[in-house]
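> only the shape, not the letters, is given here:
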């Protein structure tokens, strides 16, 4: 059964071209041109990944992303014509897994989709649950658990935490962490990895508010420590 991609894009010509490229890569695609229809389409279609435009009629991409992320860890790729760095980071702060700036090549988007779905597929392969001094991370569910409390992570957030978690005490710089998340050698600012770290820390704080697992090393990077 082919994986399902939901495309939410109000530029009809662009959306249809993108859908054609995705279908040629053997994905099942549903296209929605209006933000007001995105949530119902998501619930009915149950996609494996969502390509979500930031600027949409009736309901914008930010609102849609927030709504879906409260209910699901389905991978979300934000697309936007806004190139300011704050707008690039906005989708990541909301819990999106990636972003693509317009104008973009449909082939580039398909490559991003394939890379993210490969990561998700790898993480869903049955593996032994990893635990470290009370903190447990589960690659099959993308949950982090401390004692009886648990929190869900996006694919990117989990991959970042897993990288640090598996080598406690080792310091990783931002480039090393970015390379472990994105496979396409893109050039992004240091603020992107900082945005991801901030999100992971915030989520871990909901299950262990008195503890700090990820430590900043000024001028160098980040490390995970036992607690």
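Structure's in. What do you need? Note that this is a predicted model, so its numbers are computed, not measured.
> could you use CA atoms for every contact and neighbour count after this?
Will do.
> who's in contact with the residue most central in space within the chain?
Per Cα atoms, centre = their mean, the C-alpha nearest to the average position across the chain is that of residue 97, at 1.7 Å. Residue 97 is in contact with 75-77, 154-157, counting by Cα atoms under 8 Å, 6 or more residues apart in numbering.
> adding another structure so you can compare the two:
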């Protein structure tokens, strides 16, 4: 049995030659794959089956890829890699806002696609031999099961959102620039818009705030630099509020 044969990836593209090319390389790497030629078919397949990843073209007939991402995120946290045209920076930002985890620009190198697929799957597969808990007031993170509890309630996070809060929580009070977060959280050379970090931070805060305003304030913006995870600063603010 091939090493990756238990991993199934959904390829969504209206160009048959692109689907064939991606399927060929996925097969060479040992992955199973299925195909959808349009957004409606992709959503239907996602409703019927759990996939390990989706390779999604943004330019699709009937329902475009951005709408597909939004619909998928209503039901699944499956990792999504967008496939976009070179100049579509606005679409990439919209895709991240909708819940995509990464993007690839056409024309792409199939080998690059495989490296990005492997990198994301490596982080989403459970690899830890033991349960390790990272705990702060009102926040518990379980790396093995990739579970986050805020205010005692589970959060629904995309793989990239989980990687981001885990990395920040593992490095409390350390200030990270956007470039540093792209390098450390995305784990490979990322030639993307730095707003990618801002988008993920914004979405993560919004999700945390629905469960615990206290925890959402732990992710602190360091103006002119980047971000830090600061439970100490949050505790100080909370104590002052109580005293006042």
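Sure, I can see it. It should be emphasised that the depicted structure is a prediction, and the values quoted were computed from it without experimental measurement.
> quantify their similarity with the TM-score.
With the length set by TM-score structural alignment, normalised by the length of the first structure, the two chains reach a TM-score of 0.92; 227 aligned residues with a Cα RMSD of 1.8 Å.
> of the contacts of residue 97 of the first structure, which stay in contact in the second structure?
Contacts conserved in the second structure for those, using both residues aligned by TM-score structural alignment, their matches' Cα atoms under 8 Å: 75-77, 154-156.
> what about these, which are in strands?
Among those, the ones falling in strands (DSSP state E) are 76-77.
> which members of the kept ones among the contacts of residue 97 of the first structure are classed as buried?
75-77, 154-156 (16 or more other Cα atoms under 10 Å).
> which single one of these is nearest to residue 202 of the first structure?
Nearest to residue 202 of the first structure among those: residue 154, at 13.0 Å, using Cα to Cα.
> check the gap between the aligned partner of that closest one in the second structure and residue 98 of the second structure for me.
Per TM-score structural alignment, the equivalent position to residue 154 of the first structure in the second structure is residue 158. In this structure, residue 158 of the second structure and residue 98 of the second structure are 10 Å apart, going by Cα to Cα, to the nearest Å.
> picking up where we left off before, can you redo the buried ones among the kept ones among the contacts of residue 97 of the first structure as a markdown table with distance to residue 3 of the first structure?
As requested, these are exported to a markdown table (distance: Cα to Cα, whole Å):
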| residue | distance to residue 3 of the first structure |
| --- | --- |
| 75 | 12 |
| 76 | 14 |
| 77 | 15 |
| 154 | 18 |
| 155 | 16 |
| 156 | 19 |
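> quick one, what contacts the alignment partner in the second structure of residue 129 of the first structure?
Residue mapping for residue 129 of the first structure onto the second structure gives residue 133, with TM-score structural alignment as the criterion. Counting by Cα under 8 Å, 6+ apart, residue 133 of the second structure makes contact with 140-143.
> most neighbours of all the residues you listed, which one?
When the contacts of residue 133 of the second structure are compared by neighbour count (other Cα atoms under 10 Å), residue 141 ends up highest, at 22 neighbours.
> name the element that residue belongs to?
Assigned by DSSP states H and E, residue 141 of the second structure belongs to strand 139-142.
> about what we covered before: excluding chain neighbours, give the residue nearest to the match of residue 154 of the first structure in space.
residue 77 (5.2 Å; Cα to Cα, 6 or more residues apart in numbering).
> residue 160 is in contact with that neighbour, correct?
No. With contacts counted by Cα atoms under 8 Å, residue 77 of the second structure stays clear of residue 160, the gap being 10.0 Å.
> counterpart of residue 35 of the first structure in the second structure?
Under TM-score structural alignment, residue 35 of the first structure pairs with residue 39 in the second structure.
> to clarify, my last question referred to residue 203 of the first structure.
So, by TM-score structural alignment, residue 203 of the first structure is matched to residue 207.
> contact partners for that match?
155-156.
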